[in-house]
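In: below are the sequence and a predicted model; questions follow.
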Amino acid sequence: MGSKIITRGGFTVSRQQADIIDHVAKEKVTVAAASAGSGKTYTSVAAVIHLIEKKQASIDQFILISFTNKAANSLREKIQEAINMKVTEAKSSHERLRWREQQERLAAAYIGTIHGFCRQILKLFGYMDLVSYEAKVTFAKRIRDEVFLEAILEHFRGGPAASLYGSRSQMADHELIKLMGSIYEHVRNMDLDFKTIREWTEQQEEDAGKAYRVSMAKLMEQAVEAYTGRKRWEQVLDSHDLLKKTSELLTQSENRGSIVKQIAKRYHYLFVDEFQDTDAVQEKIVEALLPSLTSVLVVGDQKQSIYGFRGTLDNLLLRMAKNHHQLLLPMNISRRPANQFREMVNTLFGHISRQSSYAFLGDSLEAYEGIAKGEGDPPPLVYLSAEYNQGIPKASEAIQKLLSGKYTLEYRLGKHAPIEQGDIVVLTRTNAIAEAYAEGLREAFAGLGIVVKADTGNTFYALPEIVSVIYILQLLLTYPKDDAALTLALDTPFLQTSTKEELNGEKLRQLQKRVGGSPLSEAFMDFSPELHEILVELQAMMRVATVPQILEHLYRKFGIREYYHGQSDEQAVKNLEYLRDVSRNLFTEDQALTLHTFVDFLRTSNLSGREEELVTPPDPSEEKGGKRMGPPYLRVMTIHSAKGLEFPIVILPEVQKPIIRFLKDQEPQFLIVNRDGQGKALPHGLEVKIKLQSDEGGTPLETVSPVFQEALYQDRDKVREDAMRVFYVAITRAEHSVILIGKKTKRPLTASDDRYSWQDEVLPAEEILKQEVGAKFDKA
């Protein structure tokens, strides 16, 4: 006898999902611990539709917060599809009219990031805290870098700081600006101020590096004060201001009670996804709104909390549940992996949780009914032994074997497909390792037709098709007076012309005759009148059209989609469309109101690797005949950048690298020390590494104190815990199989040993993995 079908809002749900939805309908606070692939978005959509169906809510009464704009757009589309289906399936004219009303009200719901929501609050109520309604939101990195450079020049121009550093400093201005930017963002995420940081630093014990730390603390205080004044003058806010000012408005302003009540009249329900990655400021915003709302749902997975470096809080889900006297509701029925891979995950992490101190990893994933068994798949776990510097050859060998046709992937019960390049991803700890593996694999696959692409952070803005857009937009801003811009644009698919050589020749001839002018542009008008007319038309359009409209006209007029279709580069077409989504999101949030500001945004993102991810690069996967298709190439990326994504097969190299090396791999240039090893207040202030030359014949000067290393190593248990969360995230990105590459040396090490690694968590489970799930371990 089959199990009883459970539905909520017309969606078939698991018992766990139904419990969460019912809890939201009855209780003020619901906290859900959702494991990888357990259907968080599906549950949120079902909850929204269920509450509307039961007449407890209208769609425009919801605030739905996602971690990225892409996730928010996906959530909106799914809700819209669900409401459209309700209209279609309505059994009476009254019911149909009710759901059509929900269609119209959908636009009034808030579905987006926390930054976008804060922008909305400040637009409505910011005047109460002297935030201008006309204030623009900007990524502000250009403004910040300009102000920081001015502060550097002022700080080191004569006076104590200049004599202190003298000719010792080895840091270029751009390196120092980047360091200052990182300190700025970290301190803001910690909800501290720079006056306090400077005062703490001045009170540190004397040592050879204290003067440098105090100098940097003073520089930061001066630079941030100037930056704050500049933002006020230009009436702009950055992303940190959005959160901080909103938090202050809701918790400290005289009108906070009135503001919260007005928000609660408009919105009744708040759903927050990825809550484990929330920082102190965001938590304050949620807690300020919570008492006046009908219900709040927060969803996350503490096992996947890997953004501690951004200032996220420890065990936030558990704390939220405890503070509001609620149980942490489980959601661990996973729809993602094939059954044999799910069983491997449970076996591996169950063993780790029993043998080590990582009990939080032991929660089992349960099977969702109808998931593929994984028959014909590669073994769910393969461990390959590799000596020092042999990881890339081992990875290359494994990839070629996967693509040989020996295995298939079962994407539905009884439905199989061959393994393709886009089904495989190599995940690494750091960008440097990712780049090394991408380059090594390209060399190994030379002539074999296997394409390798590295996705390390902000590479979306460095893609050739995106760079081409940057060049053509730069040309629009200056044409026909900038030959340098035209030279760059001529190398893009937008200005494909058979007269390029003649143009360059004409430029040289005219340069020989005269100085000044724009000879290349003048020649271009004569040799390519049709392209010239298109540029002039687009320039006229700039005065009245939005950036998304300009991009669409640009693509259409130059036939750019057709060009890339002709090159069989469908991914480039998707990336160009995604760029339009980027511009639309920025435009919606008032962050790129003109083509000038959008081009500035693109330049900054391309050149400086901005750290504020307002949007995420597109996941190129799509379904074809029921199988999720990947791109036509093999991907290499970091584990952090893969969070939230899923891949049929994951290759994870370097698992023999010591866990404690996370401290070395990602050892920061600075720390803000405000607690001791037991979590007690310790107002020590700034520790910062500054590149300085040594005295002649001496050792390099160390600008950090012993507290720097103490602070890093005091919390070793936290470092190991974070490292194991990263390992869990890496393993659970896979749907069918994971291949680990490391050494095959079983060592009787404990987790406290500095040499302990992921390998030392996996190898003790070798026999049980072989016996219970058919894992393969090669011989040493």
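Out: Arrived safely, thanks for sending.

In: from here on, contacts and neighbour counts on C-alpha atoms
Out: OK.

In: and the helix or strand that Val650 is a member of, what does it pack against?
Out: Using DSSP states H and E, Val650 sits in strand 647-652. When contacts are defined as 3 or more CA pairs under 8 Å, 6 or more residues apart in numbering; DSSP states H and E, strand 647-652 sits against strand 424-428, helix 716-731, strand 734-742.

In: alright, now check it against this:
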Amino acid sequence: MPNYESLLNERQLEAVTTHSQFVRIVAGAGSGKTRVLTYRISYLISDMKVDPSRILAIAFTNKVANEMKQRASKLVFDILGRMPILSISTFHSFCARFLREEHKAFSYPPGFTIFDEDDQKQLFGNVASELGYKKKDPFTKEASRYVNSQKTRGIYPENINISKESFKDEKKFVEFYLMYEQAKAACNALDFDDLLLYTIRILENRPDIRAKWAGRFDHILVDEFQDTNDVQFRLMRLLTKPDTSVYVVGDPDQTIYTWRGANQSLILNFDKTYPGAKTIILNENYRSTKKILAAANKLIAYNKKRVAKDLYTNGLDGEDIVTNCQPKSEDEAAWVAKRIYDIANQNKDANGEPNYRNIAILYRSSYMTRSFEMALKNRRIPYRIYGGLRFYERMEVKDMLAYFTLLVNPLDNIAFERVINVPSRGIGASSIDRIRQNSKANNLCEYEYLKQVTKGNLESALPSRVINAAKEFIGILEETKNDLRENVEIYSSTLRKMAERLGYFDYITEEEDPEEDRVSNVNALFDDITNYISDNPDSTFEEYLQNVALLSGQDDINDGNYVSLMTIHVAKGLEFD
């Protein structure tokens, strides 16, 4: 049994052991909020005798959710003597699980595809083409932005009625939105917003399902509550019943996602939404020095919408904050690179090598990296960019994931179009356009249309060389499907065999970029599948693919002797020296 008094400071202890039904923890930066959340879960089980399966904890990223689950599971294992069943995930991961379980309530099979931003962008382009626009036309960009804006607010096209346009092309945007939704549904796919909105729709329209899910949880805990948006809050409310305990942790001073719909008033007005709610402020910082906190407190005091607090530390005064203003971005980057070089060489690791592990360059937007990359390269300083091109977004990894998706969801036209000519089979853009148009005319997905053409069941004006190439492509995928049904336990080797038969390894070897080891990346993907199935024996391959689609910029971050480059948004909650 943990000795909470010895493990926590006074306010942390109060936050962990409170018996109030509604609790708002205002946790300043570096005040140990993740520690509080994990010990809160432990306390609920050890002292309040709550069944672990009746606790739902929501984190902001998969990385944080996994860290919380690992820490909490270890604490609870020490209490119960067995591994607990803990529901700790992001909102999106929770909804993906919900929709798999309740798929009959919205007419989708459990193996639906989750479209990431690239998939969504490709589908936007296809819809624009149908309307006579090009993918790079201003209309396409503006219409795509309109769709994302409406979905963030929880509005589908059928809910939009326009008697008079309030801005130019509004009716065209609604038509674009409707066509996007129809095309996505035809692919048996959901985008990120759909995960939340479909879950909400089911909970609101099916009282029996809402009662079942709200009845599963007695305690709901939400991390980073200041960045929760209205749709997520609506979902949270639907999962509660009158006696559900709601415990939120956040800090209005750290709100950085208003551009993505975050509603700061949710945490500011929590005590009005939940009368009698208890507020506990964590303001002892364990991360920064006194000089850093003094500057931060002075700056943040200008914020008008906040819960008043001053962070303090019992740690060192620390070094003075250094500022430097240069006339050009190249000069700024050169100055930063020299500082990094000097710091790393003054703090060498156990092998006598310059230590870059705890150094980061943070910036406002990704386009600002170029000058820093050049300056670091000039000094031969190793670095890695996060929040840019992640492992699962690399060309070769995306290609293989598209192939995998077709195995479980042949309706996914976006996956089909990505790989039908990769490696090159002589099936060019004009042939793909013809396949797209003819499949729609025959009310078939593109894969099934081409499959029927290769069998001779449908007439087609496609050149014979295209049909022959497609026949080999489809034959390999169909044989792989059969192999997987017969040998579920050897997924990785079966998929590797498919990649070899497709000539994919030869293709990426020929296309090899000197700075990219594409073959190793594909092999790492196969290892990732093996590890996932081993660690999650009750999960399916479809769930693996859905899980990959939900990963964020922080999920790739690991230890290594290099400088980390990332936006301030990606850096949220991370620590560097």
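Out: Done, it's in. Since this is a predicted model, take the numbers as computed values, not measurements.

In: TM-score of the superposed pair?
Out: The TM-score (TM-score structural alignment, normalised by the length of the second structure) is 0.71; 501 aligned residues with a CA RMSD of 4.9 Å.

In: before we move on, the earlier item: make TSV out of the helices and strands packed on strand 647-652 of the first structure and add mean neighbour count and distance to Glu530 of the first structure.
Out: TSV is the format used below for these (neighbours: other CA atoms under 10 Å; distance: least, CA to CA, whole Å):
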stretch	mean neighbour count	distance to Glu530 of the first structure
strand 424-428	26	44
helix 716-731	20	51
strand 734-742	27	50
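
In: before we move on, the earlier item: the strand holding Val650 of the first structure vs strand 424-428, what angle?
Out: 40 degrees (axes from the mean of the first three to the mean of the last three CA atoms, to 10 degrees).

In: buried residues in the next helix-or-strand element following strand 647-652 of the first structure?
Out: Once the chain leaves strand 647-652 of the first structure, the next helix or strand it forms, by DSSP H and E, is helix 662-665. In terms of neighbour count (16 or more other CA atoms under 10 Å), helix 662-665 of the first structure has its buried residues at Phe662, Leu663.

In: repeat for stretch 565-577 of the second structure
Out: For stretch 565-577 of the second structure, burial by neighbour count (16+ other CA under 10 Å) applies to Leu565, Met566, Thr567, His569, Val570, Ala571.

In: give the contact list for the residue lying closest to the third one once chain neighbours are set aside.
Out: Put plainly, it is Thr567 of the second structure. Nearest-residue entry for Thr567 of the second structure: Tyr363, 4.8 Å, with adjacent residues in sequence omitted and distances by CA to CA, 6 or more residues apart in numbering. The neighbours of Tyr363 of the second structure, taking CA atoms under 8 Å, 6 or more residues apart in numbering as the test, are Thr369, Met566, Thr567, Ile568.

In: quick check: end-to-end length of stretch 605-622 of the first structure?
Out: Terminal residues of stretch 605-622 of the first structure are spaced 27 Å apart (CA to CA, to the nearest Å).

In: just to revisit the earlier point, just checking, which of the buried residues of stretch 565-577 of the second structure belong to strands?
Out: Among these, the members found in strands (DSSP state E) are Leu565, Met566, Thr567.

In: looking at the first structure, name the residue matched to the first one.
Out: Yep, that's Leu565 of the second structure we're talking about. Aligned counterpart of Leu565 of the second structure in the first structure: Val636 (TM-score structural alignment).

In: farthest pair in the buried residues of stretch 565-577 of the second structure?
Out: Leu565 and His569 (11.7 Å; CA to CA).

In: and stretch 351-363 of the first structure, which residues are buried?
Out: Buried residues in stretch 351-363 of the first structure, counting neighbours by 16+ other CA under 10 Å, are found at His351, Ile352, Ser353, Tyr358, Leu361, Gly362.

In: from those, which land in helices?
Out: Among those, the members found in helices (DSSP state H) are His351, Ile352, Ser353.

In: pull the contacting residues for the last one.
Out: In other words, Ser353 of the first structure. Contacts of Ser353 of the first structure (CA under 8 Å, 6+ apart): Ala359, Phe360, Leu361, Gly362.
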